[in-house]
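Engineer: can you look at this prediction? I've put the sequence above it.
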Amino acid sequence: MTDKPLEAKQRPARQWLWIGLALILFATIVVLLFGTEDTIDVEAAKIPPSPPIISVITVAPGTVQAQVSAYAKVRPRWDAELRSAVSGRITTVHNAALAGAQVERGDLLFSIESAPYQSAVAAAEMELEQAKLALLRAQNNVTVAQRQFDRDEKEPPNELAVNLPQLRIAEKTVATAEARLNAARNELADAEVVAPFSGYVMHRFASLGQTVAPGDALIHLSDDRQFELVAEFSQADWALLNHPISGTMASLTQRSGEPFGKAQVRRGGGFLDQDTRQVRVFLDVTAPNERILAGDFLQVKIPGRRIAETLTLPESALTRAGYTWLVGDDDHLQRISANILFRREGKIIIPAPEGLGPWRVAIAPLESFLPGQRVTPQFDEG
């Protein structure tokens, strides 16, 4: 009976012992964990990040010939609505006047009733003959009067005595009659409407049997032999050209990049476009071929002056913010503002920075670049 109370006393003591051991073990684990975390942080902080690897190219300053380019619309030199010069009924609409027809210069388009104009020509011819007859009479009167004074060995007192004023009136009457006859013949000729230049009939306005008056539209004719371009350049591009530019040959390129032909600068500059505030250059297409179409857009490239101390870089070297990144001899980044002189075949041409070249240029700069940042340059072989 005496052992049971002793066992009951020892049981709570063992429980407290195990609880104490468990608390000590937990505290030891917590201390070890905190100590390990601090050690990891310290070791990570001691390892510096490696410089990023970037692709660079080596570029030396050089002299390039400037080239400016712009897109321009092909326009026919002659493009007009042909209008009637006389009044009357249209008696014939020729095939050349139908929409879409290709006509040659001098092709007959419309015939307008010509009887009134034939009558006017006949009347003018009669008037001219009468004026010529009056002139002959006046000349004869002058001759007779002058001979009379010569026989009498006297000087005529005035021009009226020898009929000179009548002679001058007769001469002017003949000139007036001739002018009227020419006008009548021109009106008769205008009754037959012909193409003033070669081209395509874009639209026909008049129909058979229609009565037209002077100024009424007949057809819209567009030239198919002579073409011109009007290109617009900024004042900065204009400064890159050799002046004067009249007579300069420009190359034409299709939007696909295929060479198209040549154009000659007829005139450029002198004024700014009121809407775009750019300089306009007028060009004539030389030796146009059958591929050229009015209304098409072609790229006009005009050679300019030679510029020294420039860098030619790929367009990928330019950031969206307009900067270019250089890598110094100590592999640190240097940012410069790229003043683009012009673009050519996927390249940008900028003034060379101050200092001795060549320079190492990052060809694919990142937005995260910072001035003075250390990098690991890797030369691009392409």
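Structural biologist: Everything's here; your move.

Engineer: every contact and neighbour count from this point should use C-alpha atoms.
Structural biologist: Fine.

Engineer: and the strands in the stretch 151-300 of the chain, which stretches?
Structural biologist: In the stretch 151-300 of the chain, the strands defined using DSSP state E, counting those that start in this stretch lie at 192-194, 199-204, 211-212, 217-223, 227-233, 249-253, 259-272, 279-286, 297-314.

Engineer: quick one, what contacts Gln334?
Structural biologist: 325-328, 371-372 (Cα atoms under 8 Å, 6 or more residues apart in numbering).

Engineer: ok, now Tyr200?
Structural biologist: Counting by Cα under 8 Å, 6+ apart, Tyr200 has contacts 100-103, 221-224.

Engineer: circling back: out of the strands of the stretch 151-300 of the chain, flag the one nearest Leu21.
Structural biologist: Closest approach to Leu21 among the strands of the stretch 151-300 of the chain is made by strand 297-314 (72.7 Å; Cα to Cα).

Engineer: relative to strand 279-286, how tilted is that closest one?
Structural biologist: 110 degrees (axes from the mean of the first three to the mean of the last three Cα atoms, to 10 degrees).

Engineer: what's next to the helix or strand following strand 297-314, contact-wise?
Structural biologist: Helices and strands here follow DSSP states H and E; after strand 297-314, the next one along the chain is strand 323-327. Contacts with strand 323-327, where a contact means Cα under 8 Å, 6+ apart, come from 317-318, 333-338, 359-362, 365, 377.

Engineer: alongside the first one, take a look at this:
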Amino acid sequence: MKWMKFILPLAILIIGFAAMKSVIALDKGESEPDEIDTRPSVKVTSMTPESYAIQIEGFGELTPLETTNLAAQISGEVVEWNPKLVAGGIIKRGELLFSIESDTYEAALLQAESSLAAAEATLIEEKALAEVAKREAATLPEARVTDLYLRKPQILSAQAALKAAQAQIKIAQRDLANCQVVAPYDALIVDRNIGKGDFLSAGTVAATLYNIEVGEVVFPLARFDQAFLPDTVAGTVAEVSLLNRSNDNLVRAATIVRDTGIYDNATRMTHLVAQIVDPYGLSSGETAIKYGAYTKVTFTGKTIDNIYRIPQELINKRQLWLLDDEDRLVAKNVEVIREVGSEFLIRADIDNDDRVVMTLPEYPQNGMAVKVIEQSGDLVARQ
């Protein structure tokens, strides 16, 4: 067993040496680590041109198409007025506003009718006398037959008197009709200046009315919007919405009716006029938009062809970044047509298969190598 004392330590030394050699061999056999990719990562997409109808907005106050200071056309005592003839009252076209005592005007009409009857009788009499004179003239020498003998001046005078009497009838009828003062249109009463028993002189303003059949919004148009106006502005369909409203947004149909035809000296803006039919909903039953309300007018302008819609953050110094075939950045100059919300409408020399960079590196440079981590779908289709 003595030999075991020599063999066992020797075996341990041999095994340890072999293990050390194996570790060294494994360490020498490991491959060198891969080179780290420092290229910035980007996402890309493609773009498709489209036609885009420009939406134009303007802001202005709703005002009445016309305001009437209603005045009495005759003199007399106020004997009755409509209970709705108060501030805030709404009266329909042709509805009675107030009445003026009519006895004097009824009497004037009777007198005018009497004068007309007398004038008609006089004309009949003169015509009969002229007929008698005509028959008698047939037996007289021609020298004795004059216009006076044939009663021609008398007939002309009677005809003139008849026309004067007819005119007096029209005046008397008009004055009598004016005793009943009616609304000239569907009206909002702004104020009333009369009461029962008041004596009005002709021309006295009795009330102020706003026309509620049609309302208008006069709104400025910025210079950058003027280039996108339709070729014919009048007749353009629009929408008017009420701003600063706590409940559901109120939108009413409107029509652009005209341009005011001048530029503001300070702002160089022009002004358009939109009209709303029946703003108080008297005939349609729609929710009223009151005069004085601040509104937004929206309508469609020109349609622009072959443009791209793209998020604003992708445009830097009017440049858009693309990738070439070697995944390197290429700057493409673009023409910014208009800003629409968070997007730009642009024109650019871009093909449908060009790759547009959606996530730019912090400091993009022409020729910078990048790594594509995602290929998105078409940009327009994603909107």
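Structural biologist: Nice, thanks for sending it over. Computed from a predicted structure; not experimentally measured.

Engineer: any idea what the TM-score is?
Structural biologist: In this superposition the chains share a TM-score of 0.68, using TM-score structural alignment, normalised by the length of the first structure; 327 aligned residues with a Cα RMSD of 4.0 Å.

Engineer: if we can go back for a sec, would a markdown table of the strands of the stretch 151-300 of the first structure with distance to Arg75 of the first structure be doable?
Structural biologist: What follows is the strands of the stretch 151-300 of the first structure, written out as a markdown table (distance: least, Cα to Cα, whole Å):
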| stretch | distance to Arg75 of the first structure |
| --- | --- |
| strand 192-194 | 23 |
| strand 199-204 | 13 |
| strand 211-212 | 30 |
| strand 217-223 | 9 |
| strand 227-233 | 5 |
| strand 249-253 | 14 |
| strand 259-272 | 13 |
| strand 279-286 | 10 |
| strand 297-314 | 10 |
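
Engineer: hmm, back to that, quick one: buried ones out of the contacts of Tyr200 of the first structure?
Structural biologist: Buried members of the contacts of Tyr200 of the first structure, counted by 16 or more other Cα atoms under 10 Å: 102-103, 221-224.

Engineer: let's have the residues you listed in TSV, adding distance to Gly268 of the first structure.
Structural biologist: Listed next are those as TSV, based on distance: Cα to Cα, whole Å:
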residue	distance to Gly268 of the first structure
Gln102	32
Val103	32
Leu221	27
Ser222	25
Asp223	23
Asp224	24
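
Engineer: and Leu140 of the second structure, how many neighbours?
Structural biologist: 10 (other Cα atoms under 10 Å).

Engineer: same thing with Val42 of the first structure?
Structural biologist: 10.

Engineer: any idea how far Pro51 of the first structure is from it?
Structural biologist: Separation of Val42 of the first structure from Pro51 of the first structure (Cα to Cα, to the nearest Å): 21 Å.

Engineer: before we move on, what about Pro157 of the first structure?
Structural biologist: Distance from Pro157 of the first structure to Pro51 of the first structure, by Cα to Cα: 118 Å.

Engineer: please say which of these two ends up with more neighbours.
Structural biologist: Pro51 (13 against 9).

Engineer: the more buried one falls within a strand, correct?
Structural biologist: No. Pro51 of the first structure: not assigned to a strand; according to DSSP: H, G, I helix; E, B strand; the rest coil it is coil.

Engineer: contact partners for it?
Structural biologist: Contacts of Pro51 of the first structure by Cα under 8 Å, 6+ apart are 374-376.

Engineer: narrow those residues to those in strands?
Structural biologist: Thr376 (DSSP state E).

Engineer: buried ones among the contacts of Pro51 of the first structure?
Structural biologist: 374-375.

Engineer: I'd like the contacts of Pro51 of the first structure as JSON lines, with distance to Val30 of the first structure appended.
Structural biologist: Below are the contacts of Pro51 of the first structure laid out as JSON lines (distance: Cα to Cα, whole Å):
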{"residue": "Arg374", "distance to Val30 of the first structure": "41"}
{"residue": "Val375", "distance to Val30 of the first structure": "42"}
{"residue": "Thr376", "distance to Val30 of the first structure": "43"}
